[in-house]
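K.L.:
sequence first, predicted model second:
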Amino acid sequence: MQEGSLDLALTWDGKRIVAATVASNRPQVASLLRRLPAAAVSERVLQLFGICRQAQAAAAALCVRSARGERLTPGALDELALPVALETISEHLCHLLIAWPTLLADPLRPPRVADCGDWRRRLRAASDRRSAAAVAADLARWLGEAELPSPGEESPHIAAAPLLPVLPAAEWERMALLADFALLPTRAGEVAETGALARQVGDAAITRLLAAGRRFAARLLARRLELCWLAAALADPPRLSALLDASPVRAGVGLARVETARGTLLHRLELAGDGVAHYLIVAPTEWNFHPQGAFVREISGFPAASQRAARFAAERLALSLDPCVPCSCRLVDA
């Protein structure tokens, strides 16, 4: 199916981006899951999603099991978490090795397409704990020597969104019932940024970068830190259970949380008999590209002496927040 896109409109006055709006035409995939038999939900989700599809399928499976009142054993969580972890590693590597170098267009640091392709093939082939641990050992060694892309010049006076904490699934139920939560999610009435930075904010180096106003650099470092954590966790699979959990809200209702490369993913399912009566999906993009969210807050007021600089600033910020659909930037005169 069509994945949709984001339209990022920037109001530019010749000196800075004074305002921005985000318009999304992403399809509401959750509506396509209604009236399906519960047993068919996970397979249908795999067919519908191209990006973060393992995370989406894991969230769907957790929703169904928790709605049915099934006990989620540590072994069951491990089984679901392994493909999510491998997918997250692949997404982070693609971001760091291809997406950022492509945007920066530095001839001295071109995109490392072949390296990324080699890693992704190995990750796809890691179908069990033993093969995943072997990949993890090589990844840990590689990360010790790998060079991060540089985000370029930063503006230290950005108006950043708060970072979304990692919350267990049970704590999301009250918020999931709010009107428009799937499209315009907030926590305690506040927009928030989700992703690797939000998960790694407790690291001392991340704290220093944020204090210096270097949020782009902090996001890049957070991805590297997360890759290190994932490499270590692949060698110790029970640690991977931190990536996901579920809550049996009540009989026939389940809610699941999965941590993806882009941030927190939520699924909520209500059953009527053995069919889906209602389904809700909240993807990380809904948080980071909320109409008053991280993208809009940070880009508004950003200095830009030319149209090219304004467009690059927006494209760089959008990439750092990593939407799960293509986005286009256009300028509107103030």
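P.N.:
Sure, I can see it.

K.L.:
switch to C-alpha atoms for all contacts and neighbour counts from now on
P.N.:
OK.

K.L.:
show me the contacts for the residue nearest the centre of the chain.
P.N.:
The C-alpha lying nearest the average C-alpha coordinate of the chain belongs to Arg262 (Cα atoms, centre = their mean; 1.3 Å). By Cα atoms under 8 Å, 6 or more residues apart in numbering, Arg262 lies in contact with 194-196, 284-285, 321-324.

K.L.:
hmm, 10 Å instead?
P.N.:
52, 88, 91-92, 194-197, 223, 283-285, 288, 320-324 (Cα atoms under 10 Å, 6 or more residues apart in numbering).

K.L.:
drop anything exposed from the residues you listed.
P.N.:
Buried members of the contacts of Arg262, scored by 16 or more other Cα atoms under 10 Å, are 52, 88, 91-92, 194-197, 223, 283-285, 288, 320-324.

K.L.:
mind jotting down where the strands sit in the stretch 101-250 of the chain?
P.N.:
For the stretch 101-250 of the chain, applying DSSP state E, counting those that start in this stretch gives strands covering 244-250.

K.L.:
for it, what spans make up the helices?
P.N.:
Secondary structure of the stretch 101-250 of the chain (DSSP state H, counting those that start in this stretch): helices at 113-125, 129-143, 173-176, 196-199, 204-211, 215-234.

K.L.:
which of these sits closest to Leu266?
P.N.:
For Leu266, the closest of the helices of the stretch 101-250 of the chain is helix 173-176, at 8.9 Å, according to Cα to Cα.

K.L.:
just checking, what packs against the closest one?
P.N.:
Identification of packing neighbours for helix 173-176 by 3 or more Cα pairs under 10 Å, 6 or more residues apart in numbering; DSSP states H and E yields strand 244-250, strand 253-260, strand 263-272, strand 275-282.

K.L.:
hmm, try it at 6 Å
P.N.:
If you count contacts as 3 or more Cα pairs under 6 Å, 6 or more residues apart in numbering; DSSP states H and E, helix 173-176 packs onto no helix or strand.

K.L.:
which of the residues in it are buried?
P.N.:
Applying 16+ other Cα under 10 Å to helix 173-176 flags 173, 176 as buried.

K.L.:
ok, now stretch 159-168?
P.N.:
Across stretch 159-168, burial judged by 16+ other Cα under 10 Å covers 159-161, 163-166.

K.L.:
comparison target, given below:
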Amino acid sequence: MFEGVVAGARSVGIPVPAARQRVRERRAPREPLHVEARWDGERVTAPAILDSRLPDTQQLVGCTIGEALARIPGLGVTAPRAQTIAAIAAFAAAGAEGAVRSEARDEERTVAAETAQEHLSRLMLDWPVLFGHAPRRQRFAVLHHGLAQIGGGRAAYELGGDLLDLVAVELLGGFFRATREPTALREFVERARQGGTIGEALADLIEIGTSTSEHDAVPLLPPLSAQAWGETLGGLPSPQFCRTPSLHGQAHETGVLARHADSMLVRILLEKGHRIAARLFARVIDLADCASRLRHPLADDMPALLDAAPLGERAGLAWVETARGLVLHAVRLDDGRVAEYAIVGPTQWNFHPEGSFVTEGSGWSAASLEAARLRFAALVLSLDPGRDFEIVLKPVDG
């Protein structure tokens, strides 16, 4: 991972992760996301993402429903299966003829399986490699393949059980074997190191030091129904909202931390100021939730993964919760064709100019350039831009 790529005469860049060999679906390759910050010898300042691009939804204008649905995965969106399901739900909410949703149980299983694939990719490949631990490529490949082929019934139930075993035995074994919750960070670290490579990575991350207190943090995006989103937006999201979304005029964070901030162990990490580690722990919890959804979709004690509502005449809105966070799809139709289409994804929330990446990406000190870029890489990975990324730290006079 840390191959010391030089980006400019005095800049230090890191391709993250350069040697992942990830099992991928057949999609066009994407260039790494370029992430840059300044380094003054003691502190990291002025973080920025320089090449983040919105999906080009103008390609969908004028399309029939079928044409638009065929093009959406090619827009470079992450979680293409979940986003296609959200698109169909938005079309159906707009009253589009031919927009037929699948059974709700099948929708949930599909979204949960795709989310689990993304979580496994981060937990078994990316996070261990970031801290110099061996990735679990073979184990990952077997589980990833099973999730790609997921159907219903017994196969989904058994694969969900395999994922729950993975969490309880291999990822968080030190916590599941204990009879009580840890009361101090040292105890938290000791238990984490009993849980395999992701536990080791979690312990290493905690030992880096605190990141951001709750008082200074960006608020977490609360759960809202599709109807509530429609009322808040007052119509289709504007281009400006798609680029820099906000709720009540304020940037928010979406993703696993927003979904699991109330979990006891995640809460401990947040209260101790270890917000990056809290996101990693929340990802493991979310993986367990995905496993439970594969076994028992639409359980009463689980929040919805998908919702849709009309958005005025011949318009509809849907949202879906993905591994990276909330995705909104909104459409307006004219004579059976797309007149307007908008997508708001997690990157726009979490890497907002006033969002978590910018807020947490500067103002902290590090003992060395290597320590600074490790922590900076951990921050970016915890917020998950959805693609490989390259970090460049430039000196303040560079």
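P.N.:
The structure has been received and is ready for your questions. Quantities reported herein were computed from a predicted structural model and do not represent experimental measurements.

K.L.:
rewinding a little: aligned to the residue nearest to the centre of the first structure, what sits in the second structure?
P.N.:
Aligned against the second structure by TM-score structural alignment, Arg262 of the first structure finds its counterpart in Arg324.

K.L.:
name the element whatever residue of the second structure lines up with Ser24 of the first structure belongs to?
P.N.:
Counting by TM-score structural alignment, Ser24 of the first structure lines up with Asp51 in the second structure. Using DSSP states H and E, Asp51 of the second structure falls within no helix or strand.

K.L.:
tell me how many other residues surround the closest residue to Ala367 of the second structure other than its chain neighbours.
P.N.:
With sequence-adjacent residues excluded and distances taken as Cα to Cα, 6 or more residues apart in numbering, Ala367 of the second structure is closest to Glu42, at 6.8 Å. For Glu42 of the second structure, the count of nearby residues is 14 (other Cα atoms under 10 Å).

K.L.:
and Glu42 of the second structure, what's its match in the first structure?
P.N.:
Per TM-score structural alignment, Glu42 of the second structure is aligned with Lys15.

K.L.:
thought that match was touching Ala304?
P.N.:
Yes. If you go by Cα atoms under 6 Å, Lys15 of the first structure and Ala304 touch, sitting 5.3 Å apart.

K.L.:
quick one, what contacts Ala19 of the first structure?
P.N.:
Listed by Cα atoms under 6 Å, 6 or more residues apart in numbering, the contact set of Ala19 of the first structure reads 11, 300.

K.L.:
that one belongs to a strand, doesn't it?
P.N.:
Yes. According to DSSP: H, G, I helix; E, B strand; the rest coil, Ala19 of the first structure belongs to a strand.

K.L.:
tell me the spacing between it and Trp172 of the first structure.
P.N.:
Separation of Ala19 of the first structure from Trp172 of the first structure (Cα to Cα, to the nearest Å) stands at 31 Å.

K.L.:
repeat for Arg219 of the first structure
P.N.:
Counting by Cα to Cα - Arg219 of the first structure and Trp172 of the first structure are separated by 25 Å.

K.L.:
with Leu62 of the first structure instead?
P.N.:
Taken as Cα to Cα, the span from Leu62 of the first structure to Trp172 of the first structure is 15 Å.

K.L.:
repeat that for Ala137 of the first structure.
P.N.:
35 Å.

K.L.:
more crowded one of those two?
P.N.:
In this view Ala137 of the first structure and Trp172 are compared by other Cα under 10 Å, and Trp172 has more residues nearby, 17 against 14.

K.L.:
residues contacting the counterpart of the more buried one in the second structure?
P.N.:
Alignment note (TM-score structural alignment): Trp172 of the first structure maps to Trp229 of the second structure. Trp229 of the second structure sits next to no residue when contact means Cα under 6 Å, 6+ apart.

K.L.:
and the gap between Trp229 of the second structure and Asp307 of the second structure?
P.N.:
Going from Trp229 of the second structure to Asp307 of the second structure by Cα to Cα gives 10 Å.

K.L.:
again, but for Gly249 of the second structure
P.N.:
Per Cα to Cα, Gly249 of the second structure is found 23 Å from Asp307 of the second structure.

K.L.:
of these two, who's got more company?
P.N.:
Using other Cα under 10 Å as the criterion, Gly249 of the second structure and Asp307 rank with Asp307 on top: 19 against 7.

K.L.:
what residue of the first structure takes the place of that one?
P.N.:
Per TM-score structural alignment, Asp307 of the second structure is aligned with Asp245.

K.L.:
same thing with Leu383 of the second structure?
P.N.:
Aligning on TM-score structural alignment places Leu383 of the second structure opposite Leu321 in the first structure.

K.L.:
quick check: the nearest residue to its match once chain neighbours are set aside vs Glu298 of the first structure, distance?
P.N.:
For Leu321 of the first structure, ignoring the flanking residues on the chain, the nearest one in space by Cα to Cα, 6+ apart is Asn288 at 6.5 Å. Taking Cα to Cα as the measure, Asn288 of the first structure falls 11 Å from Glu298 of the first structure.

K.L.:
Ala99 of the first structure: what secondary structure?
P.N.:
helix.

K.L.:
pull the number of nearby residues for it.
P.N.:
Using other Cα under 10 Å as the criterion, the residues surrounding Ala99 of the first structure number 18.

K.L.:
also Val258 of the first structure?
P.N.:
29.

K.L.:
for it, give me its contacts.
P.N.:
Counting by Cα under 6 Å, 6+ apart, Val258 of the first structure makes contact with 243-244, 264-265.

K.L.:
and if we set it to 10 Å?
P.N.:
By Cα under 10 Å, 6+ apart, Val258 of the first structure lies in contact with 55-60, 62, 81, 84, 166, 168-169, 241-246, 264-267, 283.

K.L.:
re the thing from before, quick check: neighbours shared by Trp229 and Asp307 of the second structure?
P.N.:
Taking Cα under 10 Å, 6+ apart as the criterion, Trp229 of the second structure and Asp307 both touch 317-319, 328.

K.L.:
any chance of these in TSV, plus distance to Ile72 of the second structure and neighbour count?
P.N.:
Output for those, formatted as TSV (distance: Cα to Cα, whole Å; neighbours: other Cα atoms under 10 Å):
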residue	distance to Ile72 of the second structure	neighbour count
Leu317	15	33
Ala318	15	32
Trp319	15	29
Leu328	13	24
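
K.L.:
what's the closest of those residues to Ser263 of the second structure?
P.N.:
Closest to Ser263 of the second structure, out of all of these and judged by Cα to Cα, is Trp319, at 23.3 Å.

K.L.:
now that closest one: closest residue in space that isn't a chain neighbour?
P.N.:
Per Cα to Cα, 6+ apart, closest to Trp319 of the second structure is Leu328, 4.5 Å.

K.L.:
that's all I had, so thanks and see you.
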